[in-house]
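Chemist: any chance you could fold what I've pasted below:
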Amino acid sequence: MPTDEPNESKRTRPVRPDPEATGTEARLPFFRSSLDVARTRVGAALAAPAAALVLIPLLVMATGLVVSFVCRRAHDRSIEDLARARFRDRGLAIARQVEETLRSAEPLLDSLREYLTRGGLGDPHPVFVRRMNDLMRDRPAVAYLFFGWANGDMLGAYRERDGRVRGTWRERDRHRLRNWEVSDERMTPVREDDRFMFDSRARPWYVRAVQQGGRTWTSPYVFFDQGVAGIACAEPLYGPDGRLLGVMTVEFNLNTLSERLEKTMQDAAVQCLLFSARRQLLAFPGYRVAEGESRSGQGELPLIMDLQAPAVQALSQRLPAAVENPMGLDFAVSGQPFLGDIRPVDFGADEKWFVATWGSLAGLKEPAVGAWHRSLMVVALSLLAAVSAAFLFARHLIRNRRRVVQAEQRAAQAADEARQLGSYRLVRKLGEGGMGEVWLAEHRLLSRPVAVKLIKPEQLSKHDQANVQSRFRREARTLARLESPHTIAIYDFGIGRDGSLFYVMELLHGLDLDDLVGRFGPLPLGRAVSILSQAACSLAEAHSHGLIHRDVKPANIYLCRKAEQLDLVKVLDFGLVHEHDVRETRLTQAGALYGTPGYTSPEQARDSSAVDLRSDIYSLACVGYLLIAGRGVFPNASPMAMVMAHVNQPAPPLSELTDRPVPPGLAGLLLKCLEKDPDRRPQDLHAFLRELAAVPVPESERWTEERCREWWDRADIRRMEVETVRETEKDTTRWLVPQRS
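Modeler: Okay, here's the model as predicted:
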């Protein structure tokens, strides 16, 4: 019995969500759809006209800012590169100057040695001192020029702190010191001390010269009497008997080098110092070694780290343990970047000296900051002008865009109207030939695809306009009168609003015989006979209406597939058709040949206007040769030679053009159709069809329905087919030949 209770099996049960489905995989479609929506909205916003007013100025502004940023970075890098080059050049200049100053000891010692070896040792002290004074007068860096005797005495010249040169004679045994003021006329004593303790043999330069046995440089040390830092170049002097006579020495005051560096360093942003490989401070602008100053009380020079200058201490910490080659240094002082450069000084000493130059990067950039600020103002003004111009350009662009859109709409409307031919709309062009264009079209109401043959007014000159229009109308009327299934069907005919002539015909899917033989070679005899029979049926109907095709050729015979009909033949292009019994004026010019050279009958070659249906039979037999032999009746000849061969030469039998066996009946029929005299050919296509039907086809050459369907299934017709009625005017050649009497 029925019950009001619902069936438990039919109840709607809540679906429990799958825990795994509620994870990331379940959310992915939502994220993707959201992303698509966002992308669509952004695209619509960017495509809006107002977006151009904002985006173009912003783009120009962003470009200007990026360019300014890049230029600023390039400016900073160029300043840094220039600073490094500046330090390198300054260091090299200072190193060369120090080398030049210290190398002046060489000629001094050479002159002094020459003087002493020529008898200078025997000169009175005033003469000796005056000679010393003359040698060091123009060398401000030279502090002492001495000759230390082997007994400990010393005689020579020295330079006071005020720069004056004085002579000095120091006797070890008598503890006597005498100093003279030297002038051109006389020597005036300025100091005498009988309690002076001195022994030249204990001086560093004397000891090192005797140890080395030749000219040598000492290490930097503190001078005995002045307490200043110096360095000496000494050379021992030996007598003829090899006995040591004494030591010549040239001593340089390193404080004088500091003064010279101070004069050289005219740029406050760049500083420098001179130091030894042991980190001893040799020269520093503004720095002086005080009297008696030494490190550890042993006459050692201070180290560069003893200076209280933060930049010098930071530089000393960045120096490697052993400085060998030129090098650049980057270091920081109180967070500020500094650049430095180290250059060696080579003057012949055993211990290497180095020149260090450095400076604050900010200090180096400071002169360019003002120029950069001024250029930044110019850039800002230029950027403002560019943004304003971009805004005006965007505004102008939007206006032009609107005009273009409106013009495109009008053009699209005009193009759409131009594509309307009566009840048909043109879709796309399929081909173009000498007589016009062929378009794929469709009926606007039925949506049926068709082929439209179209001749536009601009394709016609005033001279041939009437002729072509008459020929076009005649082709349409001719096709409309024919009902054979092997003749292409015409649906409509008319004149467009722009004066274009058109007619609408069925759309075929397949390939013409030219393409068929070109792609697949000669056909089986059964298939060739079938194609010739269908083409003959189409032409026979035309002949029954008094119509002659006059351009029968492989390109005008189309092999197609229509629904379940396979190997269906359609004869195309009745544009050259000739009404044999018409009384109107001929459209063919006297003395002109219309047709195709390889398929033209002899009588058509002589006079195209004086042909009858037997001319089409001749051309159809030429097509049969191509289908069976794979080539024309007269192959490998020029177009004019082909025409003359058809007129004068007998057609060769098929056995000469192909090695395949051809039934004698078929070969004889085709050769009979190729007779020069039309009276010796079959007199109509019905007789041709009767003889063709009587030809026995070998079993291996028969074209059965199974073989036909298998071929169409295997052939890649979709790739090969041209969705159009072949525009055969492109292959039609008009030949002007002398008219025979």
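
Chemist: alpha carbons only for contacts and neighbour counts from here, please
Modeler: Fine.

Chemist: for the helix or strand containing Ala209, packing partners?
Modeler: For Ala209, the host element (DSSP states H and E) is helix 204-212. Here helix 204-212 touches strand 216-217, strand 229-238, strand 244-253, going by 3 or more CA pairs under 8 Å, 6 or more residues apart in numbering; DSSP states H and E.

Chemist: please generate a structure for the following sequence too, so the two can be compared:
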Amino acid sequence: MTERTKFTKATADQPSPVRIGRALASPTGVLITLPLLVVAVGIGIMLVGRDATRSSTHSMAKHQLGEQATSVQTDVAFALDQADPLMKLVRALADRQRPTDEVLVRLHDLLAGRPGIAFLSISFPDGTFRGAQLMPDKTIEVQESRVDPFEAKWFVVENGALRLLRTEAHQYDPRTRGFYQLAVAKKSRAWTEPYTFFKSHETGITCAEPVFDASGGIAAVLTVDFHVGALSSFVARPALDQARTVVYTKDGVILAYPAAEKLGLPPGDTLLKASDLKDPALDALFAAQAKSTIDTLRFLELDASDGEYLASVAPIGGKRAGIAVPLDWFVATLVPARTLLGPVRKLEKRSIHASAGALGLAVGLALVLAWNLVRMRKQVARSRAAARTAEARVRELGSYRLVAKLGTGGMGEVWRAEHRLLARQAAIKLIRPEVMHPEGADEIHERFKREAQTLATMKSRHTIAIFDYGVTAEGVFYYVMELLDGLDLESLVSRYGAQPAARVIQILAQACQSLAEAHDAGLYHRDIKPPNLFLCRAADEVDIVKLLDFGIVQTINENPAKPVTLRREPLLETPKLTQVGAMLGTPGFMAPEQILGMRIDERADLYSLGCVAWWLLAGNEVFPRENEAKVLHRHINEEIPDLRAKVNGWLPDELVQIIRLLLAKEPSDRPRDARTVAAMLRAIPIPVEHAWTFERATSWWQAYKPPVPLPSIPTGEVQVIMPGRTVEQRPLAATDDRAIAQTIATPTANPRSR
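Modeler: From the prediction side, this is the model:
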């Protein structure tokens, strides 16, 4: 029996549901079932949805229109009802003898957070006026005006006190205003007729109330003003598309209308008439309302010149603030009929188009799935084989085998590697060609080569050693350097805090040895900072300092050293600040002459070393980090702070003096070279109780990390510094507020041109 016969027989012996499931899961089953399923579901949804939409459209519209009317009614009622409690509170302030500051601050507090209220005021018989007003920008200003002389003072309230904004001459006398005369005439609380505010063009209404003295005379008139148009959020944001809500009187006065502020109303208290709007829907509404009386919520069908409309109309009125409101107002929401019925017709057409599109998409998808099912296994097998080959090839770099990635920078990587014959551990720094812009590739290659050649010439044990340099057949630039066991000075301080002065002296002296050799060779580092000084151990030796990153080194031939005198001028006014990207270095660790783009010599590196010393002793930078421009400005112009005030513990005067010399603004005031600094450091007397002995150092390293065979270092624990822009990847330091800023260096800037 053949294999095909066996399979056919086995399939025939399976239950029917299993056979059906296998058939549907096959490429042919998917090709047939998926389109049919989409078509059936689409047609069913289209038929059911059409009927449901048509039947519910009108009921939904009535419901939404009714909610709109109710919302406006509720908002108006709530806002107007605030007049009663506010009048009682303002009455307590209607005393001419009460201090102006106290009254104005209290009026400010009463107005805050009151929806719809525009103004609270107290007017006195002598013409004095005190009030609080909600401004167009939603801030509150308070004022006191007098008539003898005519002068008004405007204030804002800050922290419970008044701050004068302006003083204005005016001709305003509250005793001549309608609200004052209405209150005096009525001798009781009264509501004004609707009117339009002059500046905002919003319609409002005022509640006025007189206050009488013991003799029965007028002591004051209180007012509460309301913005009627702002009472309902639906006036500006209707519930339905293309719908608009309008509040109006029976006489055709428009009290609230969408975008009323854009209609160009005439100045003064002129009210807006419906005829001014030239709105066909409103014309049809007033024509229909003239034929019937509306005393409850009603729905109208309007036939306007620009189409059919549906409208809800409801009256607004009643008793507010304890008295009858002289309102004969209505709220109406109008929506084009096409807004409600148009989507139904569009939905039917879209359903047909969507079903056809879904069918075509389903057929195409089924074909793609069927084709992929056939080739998937072969493709997976080929991909696995190719991946194994690629992994083996990428881990071979010259004579070295890449073992584990130590970190990733903006343009490259650092790997822990092993020599294939010598089994020697090393670190490999490389740049892959795919991350470089074609226009900058030659410059990056040159800078990378330059760093390797510079390191190769250095013999000091305090400069990181380089073993090899090259370019692979794939165009990957790399050089091989010694693998260090330890941490950089940024991480040292970020994790363990400021360091003892005796230890700092040793660290600085070792760094000076590396700098002395570089300076003797005419090389200036230009980026001395804590991340570029590495504290490590080797065998039984501990606290060994290594100087890293010679990627932006400069030679004497490129930049002849000449005496310079710094100009003291604001950094924001110097041409160099507008070209911060053209500078090379790190804000917070750059010498003033380096910031200003002047010619530098070895004393610029000594200034940066002084900044590093400050970091080690104080646990932070010389000047608190704000933005780059401010830090650079302070390094140029400001004297350094008192270091002793920032250091806890023993701090010799000699070390303080050395750091002050290193941080001198003028290069001529600094030590002449690194050897001089090293000699000054070694000459500092250190008491026995403060000495950083070999035993203390060994004990610290035992606590830091016991000696074990070097493991794969997790990504992010190792500094990655690439030519162009330096990037530090160390989470424990980078998340600390004191973490060092990045190096400023534009990849397009050619260091030889400086």
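
Chemist: TM between them?
Modeler: Scored against TM-score structural alignment, normalised by the length of structure 1, the superposed chains reach a TM-score of 0.44; 360 aligned residues with a CA RMSD of 3.7 Å.

Chemist: still on that earlier bit, mind listing what's buried in the helix holding Ala209 of structure 1?
Modeler: Residues of helix 204-212 of structure 1 classed as buried by neighbour count (16 or more other CA atoms under 10 Å): 204-210.

Chemist: about what we covered before: export the helices and strands packed on helix 204-212 of structure 1 to a markdown table and tack on mean neighbour count and distance to Glu506 of structure 1?
Modeler: Output for these, formatted as a markdown table (neighbours: other CA atoms under 10 Å; distance: least, CA to CA, whole Å):
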| stretch | mean neighbour count | distance to Glu506 of structure 1 |
| --- | --- | --- |
| strand 216-217 | 22 | 114 |
| strand 229-238 | 25 | 115 |
| strand 244-253 | 23 | 116 |
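
Chemist: save these as a markdown table, and put in distance to Tyr503 of structure 1 too.
Modeler: Formatted as a markdown table, those follow (distance: least, CA to CA, whole Å):
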| stretch | distance to Tyr503 of structure 1 |
| --- | --- |
| strand 216-217 | 115 |
| strand 229-238 | 115 |
| strand 244-253 | 116 |
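
Chemist: just to revisit the earlier point, closest one of the buried residues of helix 204-212 of structure 1 to Gln317 of structure 1?
Modeler: Pro204 (31.0 Å; CA to CA).

Chemist: strands of the stretch 401-550 of structure 1, start to end?
Modeler: Using DSSP state E, counting those that start in this stretch, the strands of the stretch 401-550 of structure 1 run over 420-421, 424-433, 436-443, 449-455, 490-495, 501-506, 510-512, 547-548.

Chemist: Throw the ones you listed into CSV and include distance to Ser34 of structure 1, thanks.
Modeler: Listed next are the strands of the stretch 401-550 of structure 1 as CSV, based on distance: least, CA to CA, whole Å:
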stretch, distance to Ser34 of structure 1
strand 420-421, 42
strand 424-433, 37
strand 436-443, 40
strand 449-455, 41
strand 490-495, 52
strand 501-506, 49
strand 510-512, 48
strand 547-548, 69
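
Chemist: relative to Ser360 of structure 1, which of these is closest?
Modeler: In terms of CA to CA, the element of the strands of the stretch 401-550 of structure 1 nearest to Ser360 of structure 1 is strand 424-433, at 75.3 Å.

Chemist: tell me the angle that closest one makes with strand 501-506.
Modeler: Calculated by axes from the mean of the first three to the mean of the last three CA atoms, to 10 degrees, strand 424-433 of structure 1 forms an angle of 100 degrees with strand 501-506.

Chemist: now strand 424-433 of structure 1: buried residues?
Modeler: Going by neighbour count (16+ other CA under 10 Å), the buried part of strand 424-433 of structure 1 is 424-427, 430-432.

Chemist: and for Arg690 of structure 1, the neighbour number?
Modeler: Using other CA atoms under 10 Å, Arg690 of structure 1 has 11 neighbouring residues.
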